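K.L.:
sequence and predicted structure below; questions after.
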Amino acid sequence: MSGITRRSGLLLGGAALLSAAAGAPDRPWAEWDVAVIGAGVTGLSAARNLADHGLRVVVLEARDRIGGQLYTDHGFTSVPVELGAGLIHGAAASTWELVDWAGAETVRVRSEPRAAPGTSVDGAAPPREDESAADYLRRLGVPESDWPPVSDENEPLSRWSAAWMVERGEFDWWSAPRADFRVVGGYDRLLAPLAYGLRIDLGRRVRAVRWSGGGVELVVSGPGGTERVRARRCVATLPIRVLRAADVAFDPPLPAAHRDAIAALDATDAVKLLMEFDRPVLPADADTLAWDGDLDVWSVSRLSPTAPEVVSVWAAGEAARALLALPEDDRFDAGLRALGEAAGQAPPDPVRRTTHDWTRDPHSRGAYLYVPPGAHDAPAALAAPVGGVLFFAGEATTGENTVEGAYDSGYDATDGLLADL
């Protein structure tokens, strides 16, 4: 499947990009035009845009891999599994161009298209600034059975800003029918056209950002000790809970509007339990199973008749926090019970299992962002450049919590930086 090309920043494109980047030098400059903090999808797309416009760019990543919360595990079983983001949402996602450039294949997740009829708020009275989405829908008289299924993948609507959802058209986005797709061979295949030829320093954790009108100096810790990286500009793509925890110090402190925005936003918690079985445990004609409990159950493996049966049991919000409070063995026992109830029969014990606790991951401190009541202006406030040298990008500046949202944010933020330069 092919999507619409929305990015002019990939100036070479496709095979030409990979061929040209393969011979790129290591670029050991002491000074950089731009330093990008974070090699997730946002950081990589930001660096790609800047490098393709001729700037000297270095990407500093605390992890020992790229991708951030796009994390494909190739060692768990013969089928790559996604410990983080897993789906392309809809046929119009901007990331389809990465599918094309990477030469990747996709498969559609076999389930009923997502829909929640009757939740359009077009023409309705506007929400109050501090009103939650749940209170707003109740005030409009929308029955809960017709509410969009935000809580299936995030916090309940009582924790979302109604004003933000209306401004961004989120009620319609969540309610509209949508097909989802997986990338065969691993979602991380889409990282190659973004990362190839870039200077990416792994295992480099930024501890402090010292900024002034003349540029930035980053204090970075790594295997070789502490070093300083200087650049004319800096793009920070840090997750919201990392910003809230002040894991990176800003000197001088960020303006009050930025600090208030960081304090107003938050991230949900999520857990994904991945289990491999030696026999099929889901119906042959479905990848997802409807279930009235708090956990979603779906297969991630049916890419060929000979693939092992790998099932993901997934939860977010309160359900995820309840699971994460359990010891790991009890957590998987709860996942097996959910699978058995959804499938209508008790599954066998898994032959392998794995998980990743994003809440305890020091480089994320949670899953993905949500916008609480009263915080609808916070993403835009955080996106404002600081002193003409410091730029923020990522879901905390957009409120988007999808891979395509991260991809778009990296380009959008650096388009502004390029215009400023």
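P.N.:
On my side now, so go ahead.

K.L.:
CA atoms for contacts and neighbours, from now on please.
P.N.:
Will do.

K.L.:
so which residues of the stretch 201-350 of the chain form strands?
P.N.:
Secondary structure of the stretch 201-350 of the chain by DSSP state E, counting those that start in this stretch: the strands cover 205-212, 215-222, 225-236, 249-251, 266-267, 270-277, 288-289, 296-299, 309-316.

K.L.:
put this beside the first:
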Amino acid sequence: MEHKRPLVGRRGLIIGTAAGVAAGSLAAWSAGAAQTETPTPDPGGTRGADLDVVVIGAGAAGLSAARVLADAGKRVTVIEARDRIGGRLWTHPDAMSVPIELGAQFIHEPNASTWELVRSQGLKTHTHAHTLSRTRVGDPWKKETIERPYNFQVIGGYQQILTPLAHKLSIRYNTVVRRVEHTPGRVVVHAERQGRRVTYRARAAVVALPVAVLAADAVEFSPALPKEKTDAFKAVPHFAISKVLMEFDKPVFPEDADHVVEADVPWWLMNAAMGQPRFSGRIVFAGAEEDEAERLLALPARKRHREFLEVVRGIAGDRSLTPVKVMEHEWAKDPFARAAFTDSERITGAREIYEPVGDTLFWAGVITDQVDFSHDSGNEAAAQLLNRLGRRSTQL
């Protein structure tokens, strides 16, 4: 079955966006800072210690690269600006009654490389395959089944797939990289952790930061990177996505479909907690992209929430329907992301972006727009680096 517009956005991927990090209550719809999970303690590693490789960024790409390098016997430390792993793969464990995805939502395709991470932990998934649609308000709903489903949601949280990648890695959280000095065979990374300066020295670095962060010159490189590389960073297009999650204490769609396509509504509507055990409520995902997302994001959060709620009320046939909780995150305003979604269909400078700088700086992720692509990119960067460094651990 084909649809005139994607059910969950371009390439079937959603990365969550909207007004900062906001949590709304039933009574006040008030905004507040979402809390992340408490990270596990950093195993091993000493500030300023000489390393084989320093990995900048603990998203899927950075962790994948670090895992391969560590398993090959390299001394590796991962530097992460946030207090959690995952980057734009962010499962919030307790903002609602069940874990919710503020970032990447789905595994795409049955042959994605990340399935190995799902299977290794015995995780369960829910296949998004059922759609309700109607062409006019008041018409009966038509339920359809997608013949070849391509969106699979990890029950209990997508971020779980990263656990084996991060296992026993030295990860330095709350550490913001400011400057990277690089010469042949040596890199010095200058960072800040809670107001203190920290330095890491290594033979090489894997840079696994979003391209929007690199394009904004948030990290200084000395000497400066080649102009063709920085020009390629700045030429990468992005587009806006607005994503709001609303929790209700009862079912709100006419049937238990994964998606609802409503007449004349330019947004995606999805049951975001299908398959969650022992959960009788509903979490509705409402999203928009590009021009419609930009319009919504220009509104005050309360008004944006109200627009989405009115649509859900119309579908439910209940004008008094009120959410228990509301949650959203705007990646474009997140200083460690600076954009929600890379428009991979219009990238022209991938070769320049991934070209190593000497034998010192390697690049992973950067412009990938799916978690499995990030995972693959990290593996490829690590393999490329190992070919340069050799398999045995080196001393500076």
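P.N.:
Now that the structure is in, tell me what you want to look at. Because the structure is a prediction, the values reported are computed rather than measured.

K.L.:
TM value for the aligned chains?
P.N.:
TM-score of the superposed chains, computed with TM-score structural alignment, normalised by the length of the second structure, equals 0.79; 333 aligned residues with a Cα RMSD of 2.2 Å.

K.L.:
what's the local residue count around Pro255 of the first structure?
P.N.:
Pro255 of the first structure has 11 neighbours, counted by other Cα atoms under 10 Å.

K.L.:
which residue lines up with it in the second structure?
P.N.:
Aligning on TM-score structural alignment places Pro255 of the first structure opposite Pro226 in the second structure.

K.L.:
so what corresponds to Gly410 of the first structure in the second structure?
P.N.:
Gly410 of the first structure maps onto Gly378 in the second structure, by TM-score structural alignment.

K.L.:
okay, the strands of the stretch 201-350 of the first structure in TSV with mean neighbour count next?
P.N.:
TSV is the format used below for the strands of the stretch 201-350 of the first structure (neighbours: other Cα atoms under 10 Å):
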stretch	mean neighbour count
strand 205-212	20
strand 215-222	20
strand 225-236	19
strand 249-251	15
strand 266-267	22
strand 270-277	24
strand 288-289	20
strand 296-299	24
strand 309-316	24
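
K.L.:
residues in contact with the residue mapped onto Glu307 of the second structure from the first structure?
P.N.:
Aligned counterpart of Glu307 of the second structure in the first structure: Ala334 (TM-score structural alignment). Residues in contact with Ala334 of the first structure (Cα atoms under 8 Å, 6 or more residues apart in numbering) are Leu323.

K.L.:
hang on, Gln160 of the second structure in a helix?
P.N.:
Yes. Gln160 of the second structure: assigned to a helix according to DSSP: H, G, I helix; E, B strand; the rest coil.

K.L.:
who are the packing partners of the strand or helix carrying the match of Gly410 of the first structure?
P.N.:
Per DSSP states H and E, Gly378 of the second structure falls inside helix 371-389. Judged by 3 or more Cα pairs under 8 Å, 6 or more residues apart in numbering; DSSP states H and E, the packing partners of helix 371-389 of the second structure are helix 60-71, strand 361-363.

K.L.:
redo that, cut-off 7 Å
P.N.:
Where contact means 3 or more Cα pairs under 7 Å, 6 or more residues apart in numbering; DSSP states H and E, helix 371-389 of the second structure is packed against helix 60-71.

K.L.:
run a quick neighbour tally on Glu147 of the second structure.
P.N.:
The burial count for Glu147 of the second structure: 10, using other Cα under 10 Å.

K.L.:
now it: how far from Leu245 of the second structure?
P.N.:
Glu147 of the second structure sits 27 Å away from Leu245 of the second structure, taking Cα to Cα, to the nearest Å as the criterion.

K.L.:
which stretches of the stretch 1-150 of the first structure form helices?
P.N.:
14-22, 41-52, 96-102, 133-140 (DSSP state H, counting those that start in this stretch).

K.L.:
nearest to Val310 of the first structure, of those?
P.N.:
Nearest of those to Val310 of the first structure, taken as Cα to Cα: helix 96-102 at 23.4 Å.

K.L.:
and that closest one, which stretch of the second structure?
P.N.:
With TM-score structural alignment as the criterion, helix 96-102 of the first structure aligns to 115-121.

K.L.:
which residues sit against the matching stretch?
P.N.:
By Cα atoms under 7 Å, 6 or more residues apart in numbering, the surrounding residues in contact with stretch 115-121 of the second structure are Ile161.

K.L.:
pull out the buried positions in that stretch.
P.N.:
With burial defined by 16 or more other Cα atoms under 10 Å, the residues of stretch 115-121 of the second structure counted as buried are Trp115, Leu117, Val118.

K.L.:
from Gly57 of the second structure, how far out is the second one?
P.N.:
To Gly57 of the second structure, Leu117 of the second structure is 20 Å away according to Cα to Cα.

K.L.:
mean shift between the match of helix 96-102 of the first structure and the first structure?
P.N.:
Superposed on the first structure, stretch 115-121 of the second structure shows a mean distance to its aligned partners of 0.8 Å (mean Cα distance after the TM-score superposition for the first structure).

K.L.:
tell me the counterpart of Val213 of the second structure in the first structure.
P.N.:
Superposed on the first structure with TM-score structural alignment, Val213 of the second structure falls opposite Val242.

K.L.:
thinking again about what came up before, residue contacts, the match of Gly410 of the first structure?
P.N.:
Gly378 of the second structure neighbours (Cα under 7 Å, 6+ apart): Ala61, Gly62, Ser64, Ala65, Ala364, Gly365.

K.L.:
also Thr237 of the first structure?
P.N.:
Under the criterion of Cα under 7 Å, 6+ apart, the neighbours of Thr237 of the first structure are Ile37, Gly38, Thr42, Gly43, Phe392, Ala393, Gly394.

K.L.:
mind running it again at 8 Å?
P.N.:
Residues near Thr237 of the first structure by Cα under 8 Å, 6+ apart: Val36, Ile37, Gly38, Gly40, Thr42, Gly43, Phe392, Ala393, Gly394.

K.L.:
same deal with Trp90 of the second structure?
P.N.:
Trp90 of the second structure touches Glu101, Leu102, Gly103, Ala104, Tyr158, Gln159, counting by Cα under 8 Å, 6+ apart.

K.L.:
spatially nearest residue to the aligned residue in the first structure for the second one (excluding sequence neighbours)?
P.N.:
Put plainly, it is Leu102 of the second structure. Alignment note: Leu102 of the second structure maps to Leu83 in the first structure; criterion TM-score structural alignment. Of all residues not flanking Leu83 of the first structure in the chain, Tyr71 sits nearest, at 5.5 Å (Cα to Cα, 6 or more residues apart in numbering).

K.L.:
the counterpart of Arg56 of the first structure in the second structure - how many residues pack around it?
P.N.:
Matched across to the second structure, Arg56 of the first structure falls on Arg75, judged by TM-score structural alignment. For Arg75 of the second structure, the count of nearby residues is 23 (other Cα under 10 Å).
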